[in-house]
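>>> predicted structure and sequence below. I'll ask about it afterward.
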Amino acid sequence: MEQVDLFASLHVPADRIAGIDEAGRGPLAGPVFAAAVILDPGRPIKGLDDSKKLTAARRSELSLEIREFALAWCVASASVEEIDRLNILQATMLAMRRACAGLAVAPLQALIDGNQLPRGLSCPAQAIIGGDASQASISAASILAKTARDADCLLLHEAHPAYGFDQNKGYGTALHLERLRAHGPCPAHRRSFAPVRRLLEPLAEAGR
């Protein structure tokens, strides 16, 4: 992870820099998750990387290490209702603000994966495209957000087994779309997303 030059340019101690990332912007169902992590420079965690590049087993292992060795971490979410009311981008930004605000150690700087910054953070922030692969703190956040969302999908599957949330994680796979057409949306589906909205429009028309 090439981060020494970045830390120096920020003039902020590494133990007061929070990495923030999200998981679940694209799926048709479930909350969107975000995590914030401040790593301990004295207890580095080996193998941190973009969560999408890691196996599920390795993500689970690393999530335990992050929770044990990080100086501070927080996982937050924005609900399906908030996604439909605010739109997915603003709901993602809300989840990021909640994760940053929930840290037990107040950060002096936040590093955000991507090219957009959430408004209203308690500290200055910098957006880094590909940050989940280049900055250890963002990698750690991506792992916590991803593992938390995957665990939530298992709970959604228990509540609504017809849609295969344990396998598709809410994404619009062919099987998920087939089940969606067969059973209609469940409470976990995001009504503002086009594939779900299209199924609801005939029902709305019939009810008029």
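Yep, it's here. Residues are numbered from 1 along each chain as shown.
>>> C-alpha from now on. contacts and neighbour counts both.
Noted.
>>> which residues of the chain fall in strands?
Secondary structure of the chain (DSSP state E): strands at 17-23, 32-38, 72-78, 109-113, 125-128.
>>> tell me the most buried of the ones you listed?
strand 32-38 (a mean of 32; mean count of other Cα atoms under 10 Å).
>>> okay if I get the strands of the chain as a markdown table plus distance to residue 181?
Output for the strands of the chain, formatted as a markdown table (distance: least, Cα to Cα, whole Å):
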| stretch | distance to residue 181 |
| --- | --- |
| strand 17-23 | 25 |
| strand 32-38 | 23 |
| strand 72-78 | 26 |
| strand 109-113 | 34 |
| strand 125-128 | 38 |
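>>> in this structure residue 154 contacts residue 168, no?
No - between residue 154 and residue 168 there is no contact under Cα atoms under 8 Å: 10.3 Å.
>>> tell me the helices in this structure, going along the chain?
4-10, 56-69, 80-86, 88-101, 131-134, 136-159, 165-168, 174-183, 194-206 (DSSP state H).
>>> before we go on, here's another structure to hold up against the first:
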Amino acid sequence: MPYEPPTHTVERSLRATTGAKTVAGVDEVGRGAWAGPVTVCAAVTGLRRPPDGLTDSKLISPKRRTELASVLEGWVTSHALGHSSPEEIDALGMTAALRLAAVRALEALPVRPDAVILDGKHDYLGPPWHVRTVIKGDQSCIAVAAASVIAKVRRDAMMAELEAGSDECAGFGFAANAGYPSPVHQAALAERGPTAHHRVSWAYLDALPQWRHLKKTRPSAEAVALESGGQLGFDF
């Protein structure tokens, strides 16, 4: 099925209405995985014509996605990645962990963006960032699409390296499933229990009686906000 190529329309709008000179596209990967970090990429592209075939990473074959990511990393003006670990996800909840990863990515850019295009309908960044949320921004906005592809390829590679380099993770299929609940992953989890790279505050452990005792209870949003000086006031 053909898709409309992404454009700079939102970026041009932000430049015109806010005076932003540097606009970053932001997208995440790994939100629904049971293992591994959640990864956020921030990409600045300017207003140049993108490489052919750029769109949401989920709509591109793995081979082409890897090839395109290599091209994009040299094509973008700048990009950076931020990660939140499974431990941080368990401690903070996904919304706050996403914000943490996104801030890490944005602050790693060589120039602080004047505005951010965030994929989706929920602004998990908040002040002081000037955010424009765009539903399906990874299909419609060039900078967000670039961030989507880079984030997906880089996180997939991290998960493959995790499986290859750790006896603990061998057999969980991370090279193929990237920590998402594939049949191979679920079977290994039922047999061997969660590794140090699993999110152990998640509900999947409720269905595994022999490992249920390992489940951690996540603190409330109010407790997290209090411990962090009120900086993480998000709904979990």
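Structure received. Computed from a predicted structure; not experimentally measured.
>>> could you tell me the TM-score of the two chains?
Superposed pair, TM-score by TM-score structural alignment, normalised by the length of structure 1: 0.89. Supporting alignment: 204 aligned residues with a Cα RMSD of 2.1 Å.
>>> want to throw the helices of structure 1 into CSV with mean neighbour count and distance to residue 124 of structure 1?
Output for these, formatted as CSV (neighbours: other Cα atoms under 10 Å; distance: least, Cα to Cα, whole Å):
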stretch, mean neighbour count, distance to residue 124 of structure 1
helix 4-10, 11, 10
helix 56-69, 16, 23
helix 80-86, 18, 24
helix 88-101, 23, 12
helix 131-134, 23, 16
helix 136-159, 24, 15
helix 165-168, 18, 36
helix 174-183, 14, 40
helix 194-206, 12, 35
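>>> compare the strands of structure 1 and give me the one nearest residue 94 of structure 1.
strand 72-78 (6.7 Å; Cα to Cα).
>>> what's the closest one packed up against?
Identification of packing neighbours for strand 72-78 of structure 1 by 3 or more Cα pairs under 8 Å, 6 or more residues apart in numbering; DSSP states H and E yields strand 32-38, helix 88-101, helix 136-159.
>>> please repeat the previous calculation with a cut-off of 7 Å.
Secondary-structure packing of strand 72-78 of structure 1 (3 or more Cα pairs under 7 Å, 6 or more residues apart in numbering; DSSP states H and E): strand 32-38, helix 88-101.
>>> before we move on, the earlier item: okay if I get the helices of structure 1 as CSV plus distance to residue 110 of structure 1?
Converted to CSV, the helices of structure 1 look like this (distance: least, Cα to Cα, whole Å):
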stretch, distance to residue 110 of structure 1
helix 4-10, 10
helix 56-69, 17
helix 80-86, 23
helix 88-101, 8
helix 131-134, 12
helix 136-159, 9
helix 165-168, 31
helix 174-183, 36
helix 194-206, 33
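>>> residue 40 of structure 1 is nearest to which of those?
Among the helices of structure 1, helix 56-69 sits nearest to residue 40 of structure 1 (Cα to Cα), with 6.9 Å.
>>> where in structure 2 does that closest one align, residue-wise?
On structure 2, the counterpart of helix 56-69 of structure 1 by TM-score structural alignment is residues 62-75.
>>> now that stretch, how far from the chain's geometric center?
Relative to the centre of its chain, stretch 62-75 of structure 2 is centred 17 Å away, using Cα atoms, centre = their mean, to the nearest Å.
>>> superpose on structure 1 and give me the mean offset of that stretch.
Superposing on structure 1 and averaging over aligned pairs (mean Cα distance after the TM-score superposition for structure 1), stretch 62-75 of structure 2 comes out at 1.4 Å.
>>> what lies in contact with that stretch?
57, 146, 149-150, 153 (Cα atoms under 7 Å, 6 or more residues apart in numbering).
>>> let me have the residues you listed in TSV, adding distance to residue 97 of structure 2 as columns.
Formatted as TSV, the contacts of stretch 62-75 of structure 2 follow (distance: Cα to Cα, whole Å):
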residue	distance to residue 97 of structure 2
57	22
146	22
149	20
150	19
153	20
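>>> what is the nearest of those residues to residue 43 of structure 2?
Using Cα to Cα, residue 146 comes nearest to residue 43 of structure 2 of the contacts of stretch 62-75 of structure 2, at 6.7 Å.
>>> that closest one corresponds to which position in structure 1?
Residue 146 of structure 2 maps onto residue 140 in structure 1, by TM-score structural alignment.
>>> circling back to that earlier point, put together a markdown table for the helices and strands packed on strand 72-78 of structure 1, with distance to residue 200 of structure 1 on each row.
Below are these laid out as a markdown table (distance: least, Cα to Cα, whole Å):
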| stretch | distance to residue 200 of structure 1 |
| --- | --- |
| strand 32-38 | 22 |
| helix 88-101 | 19 |
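>>> how about these, which one is nearest residue 162 of structure 1?
Evaluated with Cα to Cα, those place strand 32-38 nearest to residue 162 of structure 1, the distance being 21.1 Å.
>>> where in structure 2 does the closest one fall?
With TM-score structural alignment as the criterion, strand 32-38 of structure 1 aligns to 38-44.
>>> that older thread, for residue 55 of structure 1, find the nearest of the strands of structure 1.
strand 17-23 (15.4 Å).
>>> which residues in structure 2 does that closest one match up with?
Using TM-score structural alignment, strand 17-23 of structure 1 pairs with 23-29 in structure 2.
>>> what's in contact with that stretch?
11, 38-44, 113-119, 143-144, 147-148, 151-152.
>>> returning to that earlier point: farthest pair in the contacts of stretch 62-75 of structure 2?
Checking those with Cα to Cα, the most distant pair is 146 and 153, at 11.0 Å.
>>> aligned partner of residue 113 of structure 1 in structure 2?
For residue 113 of structure 1, the aligned residue in structure 2 is residue 119 (criterion: TM-score structural alignment).
>>> residue 146 of structure 2 versus that match, what's the distance?
12 Å (Cα to Cα, to the nearest Å).
>>> cool, residue 67 of structure 2 as well?
Relative to residue 146 of structure 2, and taking Cα to Cα, residue 67 of structure 2 is found at 13 Å.
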